[in-house]
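Engineer: Sequence first, predicted model second:
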Amino acid sequence: MNPRIVIRHLDTPADWTRAFSVMKQLRPHLTDATAFCTQLRAQHEQGYRLIAASDADTVLGLAGYRTQMNLIYGRFVYVDDLVVTNELQRSGIGASLLDAVRNIARESDCAHFVLDTGLHMALAQRFYYRNGLLARGMHFVETLNDTTEQTR
């Protein structure tokens, strides 16, 4: 990875606005930066954190995560979002973001590091295998209403 690239937490609406176009590559249903910031503020209050790989003020990749606890994993970090700009995929940025979140999990005494990916995402699955993650289950979803926010 380029030594000019820095990985840091994004904690302000100004930071989140700079990250919007990159997150939109992963979550194309996001259409408005202001609504995105409002959503991130609500998620941040529930423990969601967003880190970015940046070169100066240009966001190149993002990882969104949260620390949770359940009976299956004990204390663990769950990665909600992982994206690198299309032109920089396979550059090591995604692996560096995963490593950064994995280190946060270790420093937080988490027992596991967990994420989901779509069954149709063969390239992502290979990336996760190469980076030490193993498939351990399937994620099931039932849509309870027709609102756009609830179906994502």
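Structural biologist: Sure, I can see it.
Engineer: Going by C-alpha atoms from here, please, whenever you check contacts or count neighbours.
Structural biologist: Noted.
Engineer: Return the distance of residue 16 relative to residue 40.
Structural biologist: From residue 16 across to residue 40, the span is 8 Å (Cα to Cα, to the nearest Å).
Engineer: Would you mind giving the secondary structure of the residue nearest the centre of the chain?
Structural biologist: The chain has residue 81 as the residue nearest its centroid, 2.3 Å off, counting by Cα atoms, centre = their mean. Three-state assignment for residue 81 (DSSP: H, G, I helix; E, B strand; the rest coil): strand.
Engineer: second one coming, line it up with the first:
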Amino acid sequence: MGYISELFNEEEVTHAFEVIKQLRTHLTKDQYLDLVTDSIKDDGYRMFGMYEGSEIVAVLAFQPMTTLYYGRYIWITDLVVDEAWRSKDYGARLLSYIETWAEEQGYDCIALSSDLKKERAHQFYTDKMDYDKVSYVFKKSL
């Protein structure tokens, strides 16, 4: 049932846009590529894709971070499964893969935020993946 691979080059990152845009609907392909390129270069941003054949069916992206609150941790910035492939365990498999990767790399934990309206996603994280709700994330647009 599929395989997971890190997305390294522009072709692979571009291929993931069709899935990412289902989560990040406000981004054009050019904006997406600019942001990903800058984040890889400046922030250690990494992307992994879940494949079925040559098709990317799920994408997970993260940034390694260090804070006084979490210590050394992985901040998941994006996790999305293509609509046509949802409810087939791809999200769980991809997240579990990253959890194992992070543990092997010596990270203390994984953290993420999720839109307040995405109750199914919250259930996925808390009930299926055993994540704790520990805070609210606040934002102010400038």
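Structural biologist: In hand now; what should we look at? None of the values given here were measured: they were computed from a predicted structure.
Engineer: TM-score of the superposition?
Structural biologist: The TM-score (TM-score structural alignment, normalised by the length of the second structure) is 0.95; 140 aligned residues with a Cα RMSD of 0.9 Å.
Engineer: which residue packs closest to the counterpart of the residue nearest to the centre of the first structure in the second structure, ignoring adjacent ones?
Structural biologist: Mapped onto the second structure by TM-score structural alignment, residue 81 of the first structure lines up with residue 78. Ranked by Cα to Cα, 6 or more residues apart in numbering and with sequence neighbours excluded, the top spatial neighbour of residue 78 of the second structure is residue 61, at 5.0 Å.
Engineer: The first structure: which residue goes with the one you found?
Structural biologist: Alignment note (TM-score structural alignment): residue 61 of the second structure maps to residue 64 of the first structure.
Engineer: That match: neighbouring residues, count only.
Structural biologist: 21 (other Cα atoms under 10 Å).
Engineer: helix/strand/coil for it?
Structural biologist: Assignment for residue 64 of the first structure (three-state DSSP): strand.
Engineer: can you pull the contacts of it?
Structural biologist: 48-51, 79-82 (Cα atoms under 8 Å, 6 or more residues apart in numbering).
Engineer: So if I had to pick from residue 16 and residue 40 of the first structure, which one is more boxed in?
Structural biologist: residue 16 (23 against 20).
Engineer: separation between the alignment partner in the first structure of residue 130 of the second structure and residue 35 of the first structure?
Structural biologist: Under the alignment by TM-score structural alignment, residue 130 of the second structure pairs with residue 132 in the first structure. To residue 35 of the first structure, residue 132 of the first structure is 34 Å away according to Cα to Cα.
Engineer: In terms of neighbours, single out the busier of those two.
Structural biologist: Between residue 132 of the first structure and residue 35, residue 35 has the larger neighbour count (other Cα under 10 Å), namely 11 against 7.
Engineer: No further queries at this time; thank you.
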